[in-house]
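# I'll drop the sequence and a predicted model, then ask my questions.
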Amino acid sequence: MTGRAAPLLRDNIDTDSLIPSREMTSPTQQGYGEKLLASWRYLPTDDGSRKENPNFVLNRAPFRDASVLIAGDNFGCGSSREAAAWALRQFGFRAVLAASFGTIFQNNCYRNGLLPIVMPRAELDSLAAEAEQGALDITVDLERQVVEAPGGRSWPIAIPASEREMMLAGLDAIGLTLRLREQIEAFQQADRAARPWIWLASPAQET
């Protein structure tokens, strides 16, 4: 994937900033893209309508169409709201480059098709400054596990094998497990033959 990079080089951007609690009104997972960073993207209005803040980076060209976000330290810290990952993904981001991530947020990213990539702060500073000066396209190659920028620059992507497999397959953890359906069913059949009394046991009664 090659996409436009947007610089948002702030530290400690928490999940409440990414998706304010007042914006979590949808009964489904949809409709969160326009709510991303709502407190920063929009100006207050008397009638409650959305009026864009023209000075905010994601409201300016060429960053409106960005698919790679460059951030600082501790990105996605705070409460464990999965909607923060939904909002970023639905806005159009496919990857976030940061010096570090909140642990729960990082796991939510893997499960929602958003790749969190840890990079050295000095490199992030340089890329963000370059993006501020004009269009910067960054390539994120999960197959080869590398991030590439113009001029032959590259950085490795460190990602657990199971999360990499899940993202490459476009599956969640359940879908990844169900790829082993035949092995699971074979184990169950063998276990049923070896320990039939286990399979005859009644479920525990609720008290």
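The structure has been received and is ready for your questions.

# okay, CA-based contacts and neighbour counts for the rest of this
Will do.

# The nearest residue to residue 15 once chain neighbours are set aside and residue 3: what is the separation?
In this structure, residue 15 finds its nearest non-sequential neighbour in residue 76, 5.2 Å apart by Cα to Cα, 6 or more residues apart in numbering. Using Cα to Cα, to the nearest Å, residue 76 is found at 21 Å from residue 3.

# picking that back up, quick one: contacts for the residue nearest to residue 15?
Counting by Cα atoms under 8 Å, 6 or more residues apart in numbering, residue 76 touches 12-15, 18, 84, 101-102, 105-106.

# which helix is the longest one in the protein?
helix 181-194 (DSSP state H).

# can you give me how far whichever helix or strand comes after that one is from the chain middle?
Proceeding N to C from helix 181-194, the next assigned helix or strand is helix 196-200, under DSSP states H and E. Taking Cα atoms, centre = their mean, to the nearest Å, one finds helix 196-200 lying 43 Å from the centre of the chain it belongs to.

# try this one side by side with the last:
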Amino acid sequence: MERLREVEGRAYPYGAKNVDTDVIIPAEWLKTITREGLGKGAFESVRAQPDNVFDDERYAGSPILIAGDNFGCGSSREHAAWALGDLGIKAVIAPSFSDIFSGNAFKNGILTVVLPQEAVDRLLEVAETDEITIDLESQTVTTPFQDRFTFEIDPFRKQCLMEGLDEIGLTLARDAAIANYEQRRGTQMPWIERGTEV
């Protein structure tokens, strides 16, 4: 997982509320066994509408998505986070998220930023013309117009995102402690190593 310390750039000013995972990535895209290419199916039903924000060249490649309340509700498909990541989105700002989606996003290196509706409304306005900056270390979202919004994040999640540690990375970071335990176990419980019971 890549380190995430700051996300800066244009943002998709989506703003829709109660966007479920089937809107983020429709079920017919779930047959794949790889994460690659899911960005093409992201928001497929929204993209079918003319003049949609996801096909607007002004926002092409935007690393930030601004959404409405209860983003990522519905089924628990991790493909939703995979699709956003493949689309190039590194952070989503919304007034609230589904717990399962928020967890899946975190495990896939995507920052979910919870801000009050008034702050989200202001960011939707700014996103129409200008870039937005999210600084994870200071836990702030800023604009070129001196807007500054602070957000909360679980310290463990913050550390993992900033250091680029997923579950495998966390385990590998404990490699020495694991090796030490296995060595002690072999000495203290040799029957385990032999594969026989005492």
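Received the coordinates, thanks. These numbers come from a predicted model, not from an experiment.

# what's the TM-score for these two chains?
The TM-score (TM-score structural alignment, normalised by the length of structure 2) is 0.87; 191 aligned residues with a Cα RMSD of 1.9 Å.

# Check the gap between the counterpart of the residue nearest to residue 15 of structure 1 in structure 2 and residue 132 of structure 2 for me.
Alignment of residue 76 of structure 1 against structure 2 is given by TM-score structural alignment, with residue 72 as its counterpart. Plainly put, residue 72 of structure 2 is 22 Å away from residue 132 of structure 2 if you go by Cα to Cα.

# need the contact list for the residue nearest in space to the middle of structure 2.
Nearest to the mean C-alpha position of structure 2, by Cα atoms, centre = their mean, lies residue 110 at 2.0 Å. Counting by Cα under 8 Å, 6+ apart, residue 110 of structure 2 makes contact with 81, 85, 89-92.

# if we go to structure 1, which of those are intact?
With the contact criterion set to both residues aligned by TM-score structural alignment, their matches' Cα atoms under 8 Å, the contacts of residue 110 of structure 2 that also touch in structure 1 are 81, 85, 89-92.

# out of these, which is most surrounded?
Most neighbours among these, by other Cα atoms under 10 Å: residue 81, with 30 neighbours.

# Does that one lie in a helix or a strand, and which?
Here residue 81 of structure 2, judged by DSSP H and E, is contained in helix 79-87.

# and that helix, what does it pack onto?
Here helix 79-87 of structure 2 touches helix 21-24, helix 99-107, going by 3 or more Cα pairs under 8 Å, 6 or more residues apart in numbering; DSSP states H and E.

# whereabouts in structure 1 does the last one align?
I take that to be helix 99-107 of structure 2. With TM-score structural alignment as the criterion, helix 99-107 of structure 2 aligns to 103-111.

# got TSV for the contacts of residue 76 of structure 1, with distance to residue 153 of structure 1 and neighbour count too?
Compiled in TSV, those are given as follows (distance: Cα to Cα, whole Å; neighbours: other Cα atoms under 10 Å):
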residue	distance to residue 153 of structure 1	neighbour count
12	27	18
13	27	21
14	29	20
15	31	24
18	29	24
84	30	27
101	23	24
102	27	20
105	28	24
106	25	21
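
# What's the match for residue 21 of structure 2 in structure 1?
Under TM-score structural alignment, residue 21 of structure 2 pairs with residue 15 in structure 1.

# How about residue 141 of structure 2?
Matched by TM-score structural alignment, residue 141 of structure 2 corresponds to residue 147 in structure 1.

# Secondary structure class of its match, three-state.
Put simply, residue 147 of structure 1 is strand when judged by DSSP: H, G, I helix; E, B strand; the rest coil.
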